[in-house]
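Trainee: this one's structure only:
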């Protein structure tokens, strides 16, 4: 019987290992395969012939994959196949280990690698079935928005639902903090992951679908790609509008919003690595709102905020994509099922495909699992629909909320909300002494 190699590529997610589990359990129950190997550190594990024997593991460890976040079990990589020599090496290792099935879990670049391996195997007469498993928190693997409200190729990517839930809960918690501290910290700027794609940023609205919070959502696609100064000025204008109405403001900004040169590093695929940048979008924006670029003669910042106090910023960092505590049960289930479906494609001899998730149109949320040729999805990336960006450029529409809400699983936490039933004032009006100099 032929053996299996499974590998993971790119940034991890909180549910990536459940796709691995889905594939492993499907292969093991088939009785049609020999060994299952996990390539240590993605495709590099194949090139270096570092293959973890998964079939030799305790079954309990396979089960634990369901609730194990990130990709540390077998590892991942950001290595781009650029040479024929690398491809020939992959064929050599597969031949040596009697590999008949290769499953690669990742984004569009990973699907490109899987496609190249599939084509070369066919060219060399090597009987290797190559199948892709979708994964990306950015939700950028897939096609355009269709007339029926679903996306072509892959409606949504495993990993996105959990990071969207994580973001929404963070916004709910940040709102409670902002309500408590706005007299000194009226503005909180929260940076989220997503490179040039706004799906994660947009998920902040899922925390407040009724639009009751003083919340601004700034997607990379919404503002100018060239004029960062006008972007900063426009955001400041919108922030002050919210401050005048609510005295406080929460801003969720995508890491790829153009706010000037951030000193960004890039990986081997040419993708920006914002988590390793010299500066971050939320930091630059908070500094601008606080007026650090226009200090007075005494070196004091001259704030651009229309209320007293400062803008703070926070960068949740890569914890957004790895936390299991905020996992979406829908995302977890679908990650398993799409991994299992990929294994079924392989066992049926269907090579050169990626397993995909299709949403069934209708009011009730339902999906089905299908396949798409690797050459269709390789190196393709969808765009956040422009019609889902609000007219004021600092929010998203209800159509996005309707599409995304089912992906984050069960209800979000509900926090206490006191009505402002105040005791009658019995004393004279009074301005705290420390606030009189500020003109409060």
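Mentor: Everything's here; your move. What you are looking at is a predicted structure, and each value in this text was computed from that prediction instead of being measured.
Trainee: contacts and neighbour counts: CA atoms only from here.
Mentor: Noted.
Trainee: what number of residues lie near residue 208?
Mentor: 16 (other Cα atoms under 10 Å).
Trainee: so who does it touch?
Mentor: Counting by Cα atoms under 8 Å, 6 or more residues apart in numbering, residue 208 touches residue 172.
Trainee: hold the first one in mind and look at this next one:
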């Protein structure tokens, strides 16, 4: 009979989830010893091939790897020590990645051991770690959060940091080092893999794709883990708001959703709830829309619904919208320069108005006009909220508040011109941290476990410089395909802090892709009607088509590939 686990201080649902058994891909049914490595074609980076190759002479051009049924090499049965680190923001399913790694290692050889570096890459540099045993892991299976070993945002990139990482990995006698993180963290994993090779180390470095933002994806990484759970959590909240809107019929709700660099979350939540407006940053950038044009677009929908007696609605706003507006991006860049160049003069000024007038005087006429058009609160945020490098903290800007305040002014103008006779009352929300540590959906529980188990198999086969890849995700979990994708394959060169840096290219919403086409096809109807969908809470028990469903984004992307 299967062992069941109980822990203190947990909800009834969490207690039940501890005993959920994730479904492994069929190829791993008999453990790591039942699969062998199949090498594919050699690879090259997505862009800047010559530069990336020069930066990664030891790990560039590695072949794609897929696992197929067959007898593994004898090396996979030798006892090893592995270490795992969680890097960056939390995402639902992190604990299942660790569980998958542990179970894969123990299945190959009960003497294999797994350690976790504490509080992210900083723990690697400080050599703070603890062993992850089956007994300890039993308390965290299928749970949300990263609290087993916690996370951090330190980067291991300077010569001194790389040297310290090398020293601690060698001190621990680790045969494998597994980095669980997003695009920046896995770029860092690629840098570490290259450095270890350069130094003649035999430690395998493996990455695992994590980010609720959904911007770490490509042909081989169909989605990053946590995206499914987070968007289901946000969709429940937005769906509840849609139902409330349809009941009260007197408010417009503006919901800002996490996703600074890409609009995947807003798009997916839009599919799940069908609100009246879904703004997509990538479309704004492609059309070079101004802030005024966005306000005109929103006002047009509000006026049209009001003419039908509908002074209510729901609009979704991606967190990073401001950075997609060309003129706002230009303004932010100019403000960074002005504030840095005149720091001492500004410090002597006593009021925000005085500082604002001074800053405006240093801007070009076009940007000065834009700055003056912004609500006072937003203009103050742009000047006062700085990060440690002196730059505007865009993620702190309440974009939904900016839009609503400017809409009040726009609608007042239209009312004065006799073009708007309705009412406009707005309520604003930001959903971000609410989605990062939820109990993972069945999809994420299965996917994360498979990603971790697959990472263990990559490590056992001494593969280094690879990202764990699990594909065919719209199929049942037992039919998923596993392997490894070279980290350098996903890289390009970007200029950061005045230097050329190799980075894994962020995946933005593809305007020619099937998901966005679906939005374009349906959004006019959503704007006019109440086509709202109310998805409700995540379902963990019941029919598979409800409990194990993938994201709408994946379904639309994979529809033609089935």
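Mentor: Nice, I can see it. This structure is a prediction, so every number in the text was calculated from the model and none was measured.
Trainee: quick one: TM-score?
Mentor: Once superposed, chain against chain, the TM-score is 0.76 (TM-score structural alignment, normalised by the length of the first structure); 378 aligned residues with a Cα RMSD of 3.6 Å.
Trainee: residue 252 of the first structure touches residue 214, doesn't it?
Mentor: No - counting by Cα atoms under 8 Å, residue 252 of the first structure does not reach residue 214; the two are 11.1 Å apart.
Trainee: looking at these two, which one has more neighbours?
Mentor: Neighbours were counted for residue 252 of the first structure and for residue 214 using other Cα under 10 Å; residue 252 has more, 28 against 19.
Trainee: and the strands in the first structure, which stretches?
Mentor: 3-8, 36-39, 51-53, 99-106, 129-134, 187-192, 215-218, 249-254, 265-266, 272-273, 311-314, 353-359, 367-373 (DSSP state E).
Trainee: what residues does the third one touch?
Mentor: Residues outside strand 51-53 of the first structure that contact it (Cα under 8 Å, 6+ apart) are 5, 35-40, 45, 74.
Trainee: got it, and the fourth one?
Mentor: In this structure, residues lying in contact with strand 99-106 of the first structure by Cα under 8 Å, 6+ apart are 2-10, 94, 110-111, 114, 127-136, 342-343, 346.
Trainee: ok, of these, which come out buried?
Mentor: Among the contacts of strand 99-106 of the first structure, those classed as buried by 16 or more other Cα atoms under 10 Å are 3-10, 94, 110-111, 114, 127-136, 342-343, 346.
Trainee: export the strands of the first structure to JSON lines and tack on distance to residue 224 of the first structure?
Mentor: Formatted as JSON lines, the strands of the first structure follow (distance: least, Cα to Cα, whole Å):
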{"stretch": "strand 3-8", "distance to residue 224 of the first structure": "35"}
{"stretch": "strand 36-39", "distance to residue 224 of the first structure": "42"}
{"stretch": "strand 51-53", "distance to residue 224 of the first structure": "46"}
{"stretch": "strand 99-106", "distance to residue 224 of the first structure": "30"}
{"stretch": "strand 129-134", "distance to residue 224 of the first structure": "30"}
{"stretch": "strand 187-192", "distance to residue 224 of the first structure": "18"}
{"stretch": "strand 215-218", "distance to residue 224 of the first structure": "12"}
{"stretch": "strand 249-254", "distance to residue 224 of the first structure": "13"}
{"stretch": "strand 265-266", "distance to residue 224 of the first structure": "21"}
{"stretch": "strand 272-273", "distance to residue 224 of the first structure": "18"}
{"stretch": "strand 311-314", "distance to residue 224 of the first structure": "22"}
{"stretch": "strand 353-359", "distance to residue 224 of the first structure": "32"}
{"stretch": "strand 367-373", "distance to residue 224 of the first structure": "34"}
